[in-house]
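> my questions are about this predicted structure, shown below with the sequence.
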Amino acid sequence: MRYRTIARCTASLAVMSLCATVASAQDAPPVQDSADSEGDAIVVTGFRASLQSAQSTKQRSDKIVDSIVAEDIGKLPDIAVSDTAARIPGVQVERRGGEANRVLVRGLDRFNYTTTYNGREIFTAETRSVALQDFPAGGISAIDVFKTSSAELVEPGIAGLVNVRSRRPFDFADSEIAGSVWGVYPDKSRDLEPNAQLLLSDRWDVGEGEIGALINFSYTRMHYRDSVRRHGFFIADLAGARSPDWPEIQYAEAERWRPSINGALQWRPSPDLEIYVEGLWQGFRERATDRMWAQPLWGGASYENIVLDGNQIISGTVNRPTACCGGNQTWGFQGATKRDTNTYQFAVGGRWDVGPLRITADVARTDSTFDLRTESVDYEINTNDYSVDWFTGKPGGSGLTFQVRGIDPTNPGIYNYRGFYEDHLTASGDDWQARLDFQYEPTGISFIPALHWGVRFVDRDASARAGDFYWNLRDRGIPISAVPLDYVLQPRGFRGDKNAPFPVSWFGPTFASVHDNLIELRQFNIDLTGAGSVDGPPIDAGRTFDINEKSYAGYVSANYELALGETTIDGQIGLRAVRTETKTSGTLFTTAGPVPVNFKNAYTDWLPSANLRVQFSPEVQARFAFTQTRTRPSFAQLNPALRLSPATPCAPGQTDCIRTGSGGNPFLKPLDSDNYDASLEYYFSRTGFASIGVFRRDMQGFIANRAFEFPEPDPETGRTLVISGPVNTRNARIKGVEAQISGFFDFLPGALSGLGAQANVTYLDAKADFGFFCPTTANADCVAGPGAPNAATLRTRIPDVSKWTYNLVGLYERGGLSVRLAYNYRSSFPEADRAERDGFFTLQGRGNSVSRLDLSSSYAFTDNFTVFFDWTNILDNPFQSDIVRINYPGGIPSDPEIFPMVTRFEESVLSGGVRFRF
């Protein structure tokens, strides 16, 4: 979206049980035997036996990785894969649209970690990664979150690597028919949607070998409606005090579905040789009907009933808002957006064992497209003869709300046509990737039991074509009814909200009438303005690029092992070298017109890794790791499109005459990180353990928009070009602690022995250097550069990262009954960079703490049939955020002023159905 091998399950008893363990796993090319699969496990069925096996693997492995393992088909412990990831220590998520739509690993999102599918890099269109929620839970065997790297891994980003593993026919002992049918019912949209998944697999003896085939179908669908009451991002002096002055109602509503097919063929002619072919189609479809009502409070004819808390307005009434400026300022839009993604990946590969040498190979083709079509009908109220009662409130309260008095939002006669906006984007990405790996084990050297080496080649293309256009008809006074559209009273939101605003529903066009009549609608606007085209918005060359990137990688690593009395020291050291070459094509905008431009860039990364484990006893061990990782800049940041300012004459005798402009930067380098990890693990029973780990990431080259000297001169004048655009400038540091404990209460009598629990907690201290207005007071974190204070930087918290995250999970598994009750909490976090306003004050959003309770339950009536019921977001607490304003009178920072900004009511989703397996 934009947007393995497993043990055969013994029963369908622990359908939604979770057990998180921090483990180390051996990554390898996609072909891998059961004995090679290592990692932590959040295991879903056969819980105790699986946990015992996972803990044994954890003790032997040489890297730190958290995994979610579905040992029975279709039984990942949440509706969406991304929701399940939230249970892993060090992982935080942001939720919208009835699912976790953004996954952060140790504070950084998917643009800073690599995503792979069965060990191969996978991405969506022109991006470098794929959204985890786009993987159907029914088709997933496991998800591995690598927090330390090794030389044989596909290059992780600075935050790590997330690998999604699918099933293969040899995972099963015989034929397999399994699937699920269930319904999804979001509480806010109240629209029941069908979902289904089906897996078919079999294997046959062929001569002295065997062959297997598997195909898996998945279809998930949901209609969500998130309701938001919020303020615009501005604080104004209003009625003699301070308050946000532009509250809004927003609905994020859409019908979303994800069809998916994956399959595999395996042929094992002998125990020493295996060949496979596998493929994946991943689809994403969304039809969004976003809408907004923006209600200004400024410029009113009069204000009354003002309630103050110091200098901040808590509530009040405005009569005839914007009367100062002619009125007609209340406005909004009705959106009609299509988002479509198709991602295909096909691969062929195999392994060959020749004595102690194992050779594995994999060649894959990935092709992905994303298509966006946004149309927006804008309206405004044609009178300001009304009043607004508004309530801003205090942080931690019920959030802002308002009530409009004096107009009827269901009356079409109060609406004028304000304009029509279109934004179209078609993006694509494809690659060929091939790797060849060698493992030599045993080596015959006692303290070096295994050697690994290999090479990898990737040829990647990324492109984008985009354009937008707006017909501005605000001053025409056209009744909305004159526009050739079908209109309805839009569905209301804010179900269960005791402080719902008014209006919650208003008059607007239907999705179908916008998209089905685009030519007529465009012609209507062309007739009024003489501008635009019936073919849609023209391509904007500034948003258009073509990029080719080739990378050549090679690595070597060695496993080592030493015995010092009763203590054993082992691990792995390695080095990976990666050469990257890019060619970018875009447009240079000069005073003479657009000119095609092409640039080349190249760099080499050397990525060492060292992982060490100390086994003090069979129950206690420690781990230490040092690795270097990097994240390449996004292709959009590499867009070479440049817009140059007019070439003014140089002053007589001037030697430093420059020309300025703005755009992307095709010469960006990767973001680099030096990573340090340590952990201590204690296994107190066969199904119980506790661990604590600490880590630090020192990162260089975070990308920020700054003025920089372009490596090539101005093609028109030969002058030095100084471009405002993305550049590697920021440094950052993330350090943290992760702790967890898990186990079953087997010692309790009778039915109580089915109880289990797990808990984990993560602390993150994440800071980076950001461009900032430097106050005159001494501040150790504020460093002034040339031309201070404008070039100053401030080391402050990285946006969207909570300091604290924890999970508490209660489990019960006995007989045919399985129940999981999971509580997730994340503390408050800053949103986006601080916005500086004229050097006199700064604004920054602050997301408040978030808590969530989810229930999963199932009952196996027979070995073949299980019924299940899930309920997510039981607490149904709205997400809230605030605006934090800091003033700088005389350059000295004041105490922060905090105003409520966003209150978002998200879906609480109920689902239930039947699983079958034969």
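Arrived safely. Numbering: from 1, shown residues only.

> contacts, neighbours, all on C-alpha from now
OK.

> what about the strands in the stretch 351-500 of the chain?
All strands of the stretch 351-500 of the chain, identified by DSSP state E, counting those that start in this stretch, fall at 357-381, 387-391, 401-405, 415-440, 450-472, 478-479, 487-489.

> out of those, which is closest to Y859?
Among these, the nearest to Y859 by CA to CA is strand 357-381 (39.5 Å).

> orientation of that closest one relative to strand 415-440 in degrees?
Going by axes from the mean of the first three to the mean of the last three CA atoms, to 10 degrees, strand 357-381 is angled at 170 degrees with respect to strand 415-440.

> show me what strand 357-381 is packed up against.
Here strand 357-381 touches strand 331-354, strand 415-440, going by 3 or more CA pairs under 8 Å, 6 or more residues apart in numbering; DSSP states H and E.

> now the last one against strand 450-472, angle please.
Translated: strand 415-440. Relative orientation of strand 415-440 versus strand 450-472 (the same axes, to 10 degrees): 170 degrees.

> what's the neighbour count on R852?
Neighbours of R852 under the rule other CA atoms under 10 Å: 16.

> quick check: it touching N824?
Yes: using CA atoms under 8 Å, R852 is in contact with N824, at 5.2 Å.

> show me where the stretch 451-600 of the chain has its helices.
Listed in chain order, the helices of the stretch 451-600 of the chain (DSSP state H, counting those that start in this stretch) span 511-515, 518-529.

> do the same with the stretch 801-918 of the chain
Counting by DSSP H, counting those that start in this stretch, the stretch 801-918 of the chain forms no helices at all.

> second structure follows, compare the two:
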Amino acid sequence: MTKLHSVFLRPSLLLAAALLACVFDVRAQNSGTGAVSGRVVNAATGAYLEGAEVSAGTGARVLTDRNGNFTLDRVPSGTQRLRVYYTGLDVATPTVDVRPGQTADVTVAVESKVLQLDAFTVSADREGEAASITRQRTAANVMNVVSTDAFGSVADGNIGNMMVRLPGVSGEWENGEVTGIKIRGTPPEFSAMNLDGVRASGAHSGFNTQGDRGAQSDQIPAEFIKEVQVTKAPTPDMPADSIGGSTNLVTKSALDFKENVLTYRVGANYNAHRDDLQNFTPNAAMTWLTRIGRGRDIGLALSLTYSDTEAPRDRVQTQRSEADGRATQARTLTNINQRIRGGAGLKFDYRLSERTSLALKFQHNYYFFDSNRLVYAASDSATRRVADYNVVSRAQIVAGTVPRTTANLTASVAPGYTDSFTEMLNAAWSFDGDNNERTGRQYYFDARGVTKLGGDQELRYQASFAPSTYKSNLRTFLMTLPVPNGIGMSVDTRGSRSRPLFRQTYGPSILFGEANFRLYRGQMQGQPETGEEEVTNAKVDYLKKFKSGEHPIEFKSGMVWRQQYRNLVVGRPNWNYTGADGIAGNADDDLASLMLPRPAYTVFNSGGAWQQLPGVDFPKAWNLFNTRPELFRPVGTSNTDAPNTSEITEDVYAAYVQGHVQFHQLSVLGGVRFERTEVDAVGRNTDPRRPTVARTTRTGGYDAYFPSLHLRYDLSRQLLARASYSTGAARPNMTDLYPTTTVSYSTTTGLGTVTQANSALKPQESENYDLSLEYYFEPAGVLSVGFFRKDITDFFSRTSDEIDAGTNNGFGGDFAGFTLNTTTNQGTARIDGFEINYTQRLTMLPKPFSGLGLFANYTRLKTSGQYREGATELAGFVPKAGNAGASFRWRKLEARVAWRYTGANLRSYNALVHLQNRFRPVESIDINLKYDFRPRLSVYFDIVNLKSKWPENYTGVDQGRITFSDEYGTRYNMGFSGRF
């Protein structure tokens, strides 16, 4: 614990203790006063309003709860005029007769004379935006709250596509999809994603661009979500694993509306990238909100969603591992990706009595990914050394002699290369056809309740169980050309750094109609993986409000238990294609019969990267593998080896205490959270010279305190200032905690490498400072500017060290002189940044411009880390990100345009600058159009990524050193929607 950490811990504890002492020093209600209780509703929709400010005279203000309820104590007797304020609606000033010692009941209906909208759908959308802004304005800590209505339809039903529009949020991308969320530029594993306040479950397997702590946002249907809350400064009642921040996805509830509501959407998707694909795929969603029971005291919310998307991907890839920029790889990948998302959610809200409310929630999410892929690759075979034609002439090389350098070492690059034209000599050539299937299922069972104990006391309790599974298998039929000395291949980027030309310069032809498949070898490869995860959560919170004093006080404490179990099983079976005689390379192999009958599709609509090439017909090869298994022979023991199994159980026990006091315009919230983490993990030791599989078990644990203090000062009803100090942590990826050890041996040195996970890793911890100023517009809007700083300790650092000799070297004396690769807590890091956020509906303008709305946000941060090699910027962080856009509603037409920008960022760190991988800046434009024929029928048309701009990777500091470029195309969504 740092000195500054302890400085803030003491006042946080003292504040909470002082609030406890208030229990014994609360003044009784004056005999000449009474109380007023009631409910605030929206006059247009009948919805109960949460967060409305209610006051009487010069007395203290109170906020309505989820059901719109409020209670004002110590109100002078007689006729009193209430003042009810809610963002986006007119101030209501009803009168009420207050009698001494009694409680007067009143229902307040607030409306807006500015937004006289007769369409219920429009009223509901505006109400959702106003409700979210109200929650943000009245929050005690720094956060952003946005209604899902604010951005129109969500592309492909992926909630991540909407979240990247929020202030301080950028995306982690895979196959053209947002799969994870980065808050304030930090990696996904630095932030938590919760569903109704509880950690979302997300088993995974196969390739994953983000750490396994990062939630899979693409597997949560947007149809279930009514609001997204992004917390930048956590309070003690929130989980502490949120260095970057946390998101809470609030699901829809029947309590949000007084009347029944049914919404629907039916449409189709279309991707315009590939000329040979002209497929429309369906999507549909429905939500029904109603109240049942004799007294309509049971709220029922049912959501169903289905989305089928075809998303092709083209990638061109090369390698620039030398400082001079020579290109030593020619590789392309073309995918046809199909994604199917389905989900069903059922939620019950039941008022058991005046004191107790219960809620039950059941949810099932289904995700299916099917990808057919063709890959072509010519790769450098001799460490990128330059040939000397005086040692071995070019004619000799073309004839089959190995290229040599001046020092007579093997070579692989022709002399005279530049950073825009390189010829590889002796290159290895291969191509393959793949199919990758992934199937994910998530289940969520949640029960929670609230009991009012009297005396302004409240008990909240919750329990949930969220199991999930994820299965994947990348199956590949690989064709290799085992020519003794390879082929020649040029990489030409003189015309375009993003669209290189690859041309064969010598060797057996690889072109369609010319390739001799008797020279090739075939191999079937499998990568089956199965992941399971179970997240169990239980918590109880106690809340006590002290209203009778001059300054309203709220005390809260609670306990939480969360268990996260994860299991991962990985196999790597391979089979050589040998034909009927069981010998690879003989005439009976007939690999030509497994090829496509026509030239294969190559990148960018076969636009010149390659000349016409043959392609593997994978369905035919897979069918042959299953119907004629005798034609394939296992590679070694790969298909009989026991799969690599890892599992881990992590228990987190937490307790917290916090207090919140309102000193007129000043709000003060402080407290401390304690978390104890216990880990029990099982892994595997893999050593080819010791083939006996040894499973290893490790246990460990650690604990930490997380104090925080949050100040909010209301300079006026519309202008707020905030200051926060908070602490957080980022636990290690579970793959870094599995006690796995892998040994590899060098045939030249006799030594080798030991790669080992570190079960003793501690979490990275941060101290966070926030300052912000917020101005709120009417009827709904905000302009805010904020500054933040994060000091991170125990930063994860990848290390490579030589293993010492002796029995105390950690391996019982074995592996002396080997290189040990592992992850340790060695570094420190610092993040400094600022955010600007603006959103406003310009209702003050004359018609039709009064229907115009604007939004913009920008986040910039500077990072620095202390690695073993010295100080540098942090990998995986996004230093610049921004959004801007406009919406316009005129009569029955609604239009939105949104622009998104993500700045260049470091993908992976290396002490050699030219080996540092970075993403180039990328921007995109989305357009949404909708026309309301009537509330029950609208037609919509969306354009996603209008200019088809996608990420590109480069090495070093020159953005022209591009190593891969992706193309996913522009997507169109169209269909019908409505609300009853």
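Looks like it came in fine. Everything numeric here is computed off the predicted structure, so don't read it as measured data.

> could I get the strands of the stretch 351-500 of the first structure as TSV with mean neighbour count?
TSV is the format used below for those (neighbours: other CA atoms under 10 Å):
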stretch	mean neighbour count
strand 357-381	21
strand 387-391	21
strand 401-405	19
strand 415-440	21
strand 450-472	19
strand 478-479	18
strand 487-489	14
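
> from S82 of the first structure, how far off is the residue most central in space within the first structure?
For the first structure, R102 is the residue whose C-alpha lies nearest the centre (CA atoms, centre = their mean; 3.0 Å). Distance, R102 of the first structure to S82 of the first structure, by CA to CA, to the nearest Å: 8 Å.

> tell me which helix or strand the alignment partner in the first structure of D791 of the second structure sits in.
Residue correspondence, TM-score structural alignment: D791 of the second structure in this structure matches D698 in the first structure. Under the criterion of DSSP states H and E, D698 of the first structure resides in strand 688-709.

> ok, now T124 of the first structure?
T124 of the first structure belongs to no helix or strand, assigned by DSSP H and E.

> residues contacting the equivalent of it over in the second structure?
In the second structure, the residue paired with T124 of the first structure is G202, using TM-score structural alignment. The contact partners of G202 of the second structure, by CA atoms under 8 Å, 6 or more residues apart in numbering, come to A215, Q216, Q442, S468, T469, E533.

> and A904 of the second structure, by the same measure?
Contacts for A904 of the second structure (CA under 8 Å, 6+ apart) come out as V878, P879, K880, R918, F919, R920, P921, V922.

> alignment lookup: the third one to the first structure.
In the first structure, the residue paired with K880 of the second structure is W804, using TM-score structural alignment.

> so its match sits right up against T762, yeah?
Yes: between W804 of the first structure and T762 a contact is recorded at 5.7 Å, counting by CA under 8 Å.

> okay, these two: which has more neighbours?
With neighbours defined as other CA under 10 Å, W804 of the first structure and T762 compare such that T762 has more, 25 against 20.

> number of nearby residues for the closest residue to that one other than its chain neighbours?
Using CA to CA, 6 or more residues apart in numbering and skipping residues adjacent in sequence, the residue nearest T762 of the first structure is E738, 4.5 Å away. By other CA under 10 Å, 22 other residues sit near E738 of the first structure.

> can you tell me how far E738 of the first structure is from D765 of the first structure?
From E738 of the first structure across to D765 of the first structure, the span is 12 Å (CA to CA).

> what lines up with L845 of the second structure in the first structure?
Taking TM-score structural alignment, the alignment pairs L845 of the second structure with L748 from the first structure.

> show me the contacts for that match.
Neighbouring residues of L748 of the first structure by CA under 8 Å, 6+ apart: there are none.

> cool, the one 5 residues further on as well?
For S753 of the first structure, the contact set (CA under 8 Å, 6+ apart) comprises F744, F745, D746, F747.

> how about D66 of the first structure, what's its partner in the second structure?
By TM-score structural alignment, D66 of the first structure lines up with N144 in the second structure.

> mind checking the SS state of the residue nearest to its match when sequence neighbours are not counted?
Nearest non-adjacent residue to N144 of the second structure, counting by CA to CA, 6+ apart: V230, 5.1 Å away. Assigned by DSSP: H, G, I helix; E, B strand; the rest coil, the conformation of V230 of the second structure is strand.

> sorry, back to before: which residues are in contact with each of R102 and S82 of the first structure?
Common contacts of R102 of the first structure and S82 (CA under 8 Å, 6+ apart): V93.

> helix or strand for F348 of the second structure, which one?
Per DSSP H and E: F348 of the second structure is located in strand 329-351.

> the helix or strand just after that strand vs the first structure, mean deviation?
Using DSSP H and E, the helix or strand that follows strand 329-351 of the second structure in sequence is strand 356-379. For strand 356-379 of the second structure, the mean deviation from the first structure after alignment is 1.5 Å (mean CA distance after the TM-score superposition for the first structure).

> which other helices and strands contact strand 356-379 of the second structure?
Applying 3+ CA pairs under 8 Å, 6+ apart, one finds that strand 356-379 of the second structure contacts strand 329-351, strand 421-452.

> read off where the shortest one ends up in the first structure.
Using TM-score structural alignment, strand 329-351 of the second structure lines up with residues 246-268 of the first structure.

> list the buried residues for the matching stretch?
246-268 (16 or more other CA atoms under 10 Å).

> in a markdown table: the helices and strands packed on strand 356-379 of the second structure, plus distance to L820 of the second structure.
Converted to a markdown table, those look like this (distance: least, CA to CA, whole Å):
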| stretch | distance to L820 of the second structure |
| --- | --- |
| strand 329-351 | 29 |
| strand 421-452 | 30 |
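
> circling back: the strand holding F348 of the second structure vs the first structure, average offset?
Averaged out, strand 329-351 of the second structure is 1.5 Å away (mean CA distance after the TM-score superposition for the first structure).

> deepest of the helices of the stretch 451-600 of the first structure, which one?
Of all the helices of the stretch 451-600 of the first structure, helix 511-515 has the most neighbours on average by mean count of other CA atoms under 10 Å, namely a mean of 18.

> how deep is the residue nearest to the match of K880 of the second structure when sequence neighbours are not counted tucked in, by neighbour count?
Of all residues beyond its chain neighbours, the one nearest W804 of the first structure is Y763 (4.8 Å), with distances taken as CA to CA, 6+ apart. Y763 of the first structure has 21 neighbours, counted by other CA under 10 Å.
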